[in-house]
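Novice: Here is a sequence with its predicted model. Questions after.
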Amino acid sequence: MAVSTTPPDTAAKTDPPSRRPTWPSVALALIRTGPVLMLVAVIAVAGTLSPVFLTTRNLGNVLAQTAVIAILAIAQLLVIVTRGIDLSVGSTIALAAVVGALTFEAVASTPLVVLAMLGTGLAVGLVNGTGLVWGRLPHPFIVTLATLSVAHGLALWLAGGQPHRGMPDIVQQIGGGSIGWLPYSAFLVAALALAVLFLTTRVVWGRWIYAVGGNPEGARRSAIPVNGVLISVYALSGLFAGIAAIVTSGRLNAGSPTFGELAELDAIAAVVIGGASFLGGRGTVGNALVGAFMIGVIRNAMNLMNVDAFIQPIVIGVVILVAVELDVVRGALERRFRVMRAVQS
């Protein structure tokens, strides 16, 4: 009987490639969570300096005080992603609030008041978008600066320079109501954030926004409706300013031409702190909210520690400068670690 002398299969079995993340990948993950880590650090410092800060009542105050900035920041993010800017949102809040108050005085109809405020915001946004696109202006700074002045003047003229008291009960509930220590406005912010997150990640329109901001000329060559995208983004920014007007008016039960002063700067600062780039094509809804809450936490902490009101804007300005500089450093490190990860893979 012949015995087979064929050796068994001795082919070397290669081990499956390691799925462990390399240290450049870990570094990239840490860099991308930079805004969140900054917020956690600010909360920790505030909680250490003031024992009142981490109480549920005060956290509810922070959420309520930050709601308007957060709403504006969500929409401002989309504008900045397209390499734009909207300076008119603060004045739009004032104009929408005044229009809502005057509508309530005239007809006392909740649906009409809400529609009037939302419609006012949307109208200003459409003026910004169409003025930029059809007017072929070199930069949105110009048209939004103009509408800032026009909206502010209209608010003063319509209101006679005075606040008008009274808002529907539902508007007051949205702006000033709460479930326990959680304000209704926080739920509104969460709903708007989830809606915009869905639009930017699951809808083609969202991909168009980032494409237009990342490479406008390339977007045109790819048959993306750049003009339509820009108009829609500014219209959405105006609409969100109308929503912010509802929150502000409801909280104060009034419509005033002084509402929303410098709110546009807070919104822009929140988006920048969150890591969005004025060069376009970069930024996330979550990080924009992080930036908004960072501003709210810092302001609340300074109030609890009785920091002079004249010093507070200086502190906020320094925070913005530091955040922008950190964003520059973060971008450089991210590029370096991406190259290192590509070499190791």
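Specialist: Yep, that arrived.
Novice: Going by C-alpha atoms from here, please, whenever you check contacts or count neighbours.
Specialist: OK.
Novice: tell me the contacts of L199?
Specialist: Counting by C-alpha atoms under 8 Å, 6 or more residues apart in numbering, L199 makes contact with 205-206.
Novice: take the one below as the second:
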Amino acid sequence: MSDTNHTADLSGKSVAFAAREREGHTTVTDLLKSITRAIPGPLLGLILVCIVFSWLSPYFLTTRNFINIFSQVSEIGIMAAGAALVILIGGIDLSVGAVLAVSLMVNAWLYRDFGVPFALSTLIGLGVGALVGFVNGVLSTYGRIQPFVATLATMSACSGIALFVTNGGPVTGFPDWFTNLATLRVFGIPLEMIILVAVYLCVAFWLNFRPMGRALYAIGGNEEVARLSGIDTRKVKVLVYVIAGLLAALAGLILGARLDSAHPTAGIADLLSVIAVVVIGGASLAGGSGGMFGTFIGLLIIGVLRNGMALLNVSPNLQPVVIGVAIILAVMLDRRSQH
């Protein structure tokens, strides 16, 4: 009888121990899942990519290399900030790269061929970018043209103008003070990196703390409901396209200072990278979701991938393939973290 009781006690203890083990295992698993879900998909992807490249290359995880990454993607990042705003309201801007080219070419053309003071020609170049953005906004709102079609048309027109004003040739010989900006450092930090971060902070503040900025989410979610709520949707949308054009022109200035020249095709090849940055950052092409933090993380993912593959001597022909795979993985991680 005592043996039977003893066996029963051991059996009960074993079951209780196994239950505690299963409970502990479930708790740890759930904790890991909750932590993973708490980290945004793009940020998780960035961490994983950095870990991989840090293991593969001893030159990756250095301060100098990280500064290089920011410098290499500064103009793409500034264009992406404007493109993210456009996508947030449910639009699309295919002209950002062409706006960069035409604003920079007009700036250089006025300075070289007409003797316009460079400071003034720079302001005119920025104005050209804002004007193209205004045209995009008017065509897609008051003109009731699909943003894809409207910005495709302005992209073609801007590309043609950039080639026409200088017969397709580059313009060189900018003032020394301008080109020196590309190498200027403030407390060891490149000026273009400071400008990039400042743009994102300003846009993020506007999106999160200003009524018109918050209105972008309402318009992207449901434009008709936003209009019935008293938001002047047309005015806001035009303003967003103007901001996107102005930021593209600003990106052109950074690129021109770095290269000490203006090329009529500069920036045009960056369109896909700009859209990829926004999409990797978690923004929905349908509008209504996204933000500057996600876009900035998407920018870093693109920059780290390009830099890391260059350090590993990966063929430039294979780099777009790797970036394409990274886009898919980042989006999948983001979707998973939302469930």
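Specialist: Sure, I can see it. Just so you know, these numbers come straight off a predicted model, no measurement behind them.
Novice: Strands along the stretch 51-200 of the second structure, start to end?
Specialist: Using DSSP state E, counting those that start in this stretch, the strands found in the stretch 51-200 of the second structure span residues 171-172, 185-186, 189-190.
Novice: how near is L59 of the first structure to M117 of the first structure?
Specialist: 28 Å (C-alpha to C-alpha, to the nearest Å).
Novice: ok, now E105 of the first structure?
Specialist: For E105 of the first structure relative to M117 of the first structure (C-alpha to C-alpha), the value is 14 Å.
Novice: name the helices or strands packed onto the longest helix seen in the first structure?
Specialist: Longest helix of the first structure, by residue count under DSSP state H: helix 312-344. For helix 312-344 of the first structure, the elements it packs on are helix 23-32, helix 263-273, helix 285-304, judged by 3 or more C-alpha pairs under 8 Å, 6 or more residues apart in numbering; DSSP states H and E.
Novice: Report the inter-axis angle for the first one versus helix 312-344.
Specialist: When you say that, I think you mean helix 23-32 of the first structure. Helix 23-32 of the first structure runs at 160 degrees relative to helix 312-344, counting by axes from the mean of the first three to the mean of the last three C-alpha atoms, to 10 degrees.
Novice: Tell me which of E105 and M117 of the first structure has more neighbours.
Specialist: M117 (29 against 15; other C-alpha atoms under 10 Å).
Novice: Counterpart of the more buried one over in the second structure?
Specialist: Aligned by TM-score structural alignment, M117 of the first structure pairs with G125 of the second structure.
Novice: Equivalent analysis for L262 of the first structure, please.
Specialist: In the second structure, L262 of the first structure lands on A269 (TM-score structural alignment).
Novice: hmm, back to that, hang on, isn't the match of M117 of the first structure packed against L100?
Specialist: No - taking contacts as C-alpha atoms under 8 Å, G125 of the second structure lies outside contact range of L100: 9.3 Å.
Novice: For the two, list the residues in contact with both.
Specialist: With C-alpha under 8 Å, 6+ apart, G125 of the second structure and L100 have common neighbours A249.
Novice: In CSV, list the helices and strands packed on helix 312-344 of the first structure along with mean neighbour count and distance to A146 of the first structure.
Specialist: Putting those into CSV (neighbours: other C-alpha atoms under 10 Å; distance: least, C-alpha to C-alpha, whole Å) gives the following:
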stretch, mean neighbour count, distance to A146 of the first structure
helix 23-32, 15, 36
helix 263-273, 26, 14
helix 285-304, 23, 25
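Novice: As CSV, those helices with distance to P140 of the first structure would be great.
Specialist: Below are those laid out as CSV (distance: least, C-alpha to C-alpha, whole Å):
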stretch, distance to P140 of the first structure
helix 23-32, 29
helix 263-273, 14
helix 285-304, 20
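Novice: Which among those helices is found nearest to V127 of the first structure?
Specialist: helix 263-273 (17.0 Å; C-alpha to C-alpha).
Novice: quick one on the thing from earlier: next, the angle helix 263-273 makes with the longest helix of the first structure.
Specialist: Using the same axes, to 10 degrees: helix 312-344 of the first structure against helix 263-273 is 30 degrees.
Novice: hang on, the earlier thing: return the most buried member of the strands of the stretch 51-200 of the second structure.
Specialist: strand 171-172 (a mean of 18; mean count of other C-alpha atoms under 10 Å).
Novice: can you tell me what part of the first structure that strand aligns to?
Specialist: Using TM-score structural alignment, strand 171-172 of the second structure pairs with 164-165 in the first structure.
Novice: swap in stretch 56-67 of the second structure?
Specialist: With TM-score structural alignment as the criterion, stretch 56-67 of the second structure aligns to 49-60.
Novice: The matching stretch: how far from the chain's middle?
Specialist: 24 Å (C-alpha atoms, centre = their mean, to the nearest Å).
Novice: So for it, what gets flagged as buried?
Specialist: Neighbour-count burial for stretch 49-60 of the first structure, counted by 16 or more other C-alpha atoms under 10 Å, picks out 53, 58-60.
Novice: how about those residues, which pair is most distant?
Specialist: When the buried residues of stretch 49-60 of the first structure are compared pair by pair using C-alpha to C-alpha, the maximum separation belongs to F53 and G60, at 10.3 Å.
Novice: What ranges does the first structure have for its helices?
Specialist: Under DSSP H, the first structure gives helices at 23-32, 34-49, 56-81, 89-107, 110-134, 140-159, 169-176, 184-202, 204-214, 216-221, 226-252, 263-273, 285-304, 312-344.
Novice: got the angle between the fourth one and helix 110-134?
Specialist: Meaning helix 89-107 of the first structure. Using the same axes, to 10 degrees: helix 89-107 of the first structure against helix 110-134 is 140 degrees.
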